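Trainee: Provided below are the primary sequence and the corresponding predicted coordinates.
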Amino acid sequence: MQKFVPFEKLSKKEREKLNKARRGSWGALNPVTRRPENPKAYNRKKLQKGEDLRFEAFFVSDFCDAR
């Protein structure tokens, strides 16, 4: 039978071994906190008002074909 040794008096390696054994897995749960985007914040990736990429592509392709 092993003697009881308080956690504080264990060696660093023994404490690490004990801590690893106590830790469980998260399973299917992802521990990363997720928050929805702030709707009031500026988003430069979002298409801005007045910009229409389809019109731009149409204009450039017509200009190139005219030559």
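Mentor: Everything's here; your move.
Trainee: please make it C-alpha for all contacts and neighbour counts, starting now.
Mentor: Will do.
Trainee: show me where this structure has its strands.
Mentor: Counting by DSSP state E, the chain has no strands at all.
Trainee: in it, which helix is the longest?
Mentor: Identified as the longest helix of the chain according to DSSP state H is helix 53-66.
Trainee: also this one, for the comparison:
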Amino acid sequence: MEKFIPFEKLSKKKQREQNAKRRGSWYGLNPVTRKPENSKAYDRRKARKWSDDSMTVPFVIFSGRVSSEFHPGIRFERLP
């Protein structure tokens, strides 16, 4: 029977051997704690995606008459 030696007094090599025996396998499980992203937080990637979207094309609504002085190359005619 081996004589008991406290862990702290073992050599580094023996300590590593004992630690390796104690450690088990996680069998593919990642032990890192994960949490969902905060949905209320500002997301730069989402903002950039929105600005790259085609919806940022300027859109102008004309109300009333449109005259040819604004568009000299286009002729506007009245319909009877």
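Mentor: Nice, thanks for sending it over. Please read these numbers as outputs of a predicted model, since none were measured by experiment.
Trainee: re the thing from before, centre of the chain to the longest helix of the first structure, how far?
Mentor: 38 Å (Cα atoms, centre = their mean, to the nearest Å).
Trainee: so what's the residue count around residue 25 of the first structure?
Mentor: 6 (other Cα atoms under 10 Å).
Trainee: list the buried residues in the longest helix belonging to the second structure.
Mentor: Criterion DSSP H: the longest helix present in the second structure is helix 12-22. With burial defined by 16 or more other Cα atoms under 10 Å, not one residue of helix 12-22 of the second structure is counted as buried.
Trainee: who are the contact partners of residue 17 of the first structure?
Mentor: With contact set as Cα atoms under 8 Å, 6 or more residues apart in numbering, residue 17 of the first structure has no partners.
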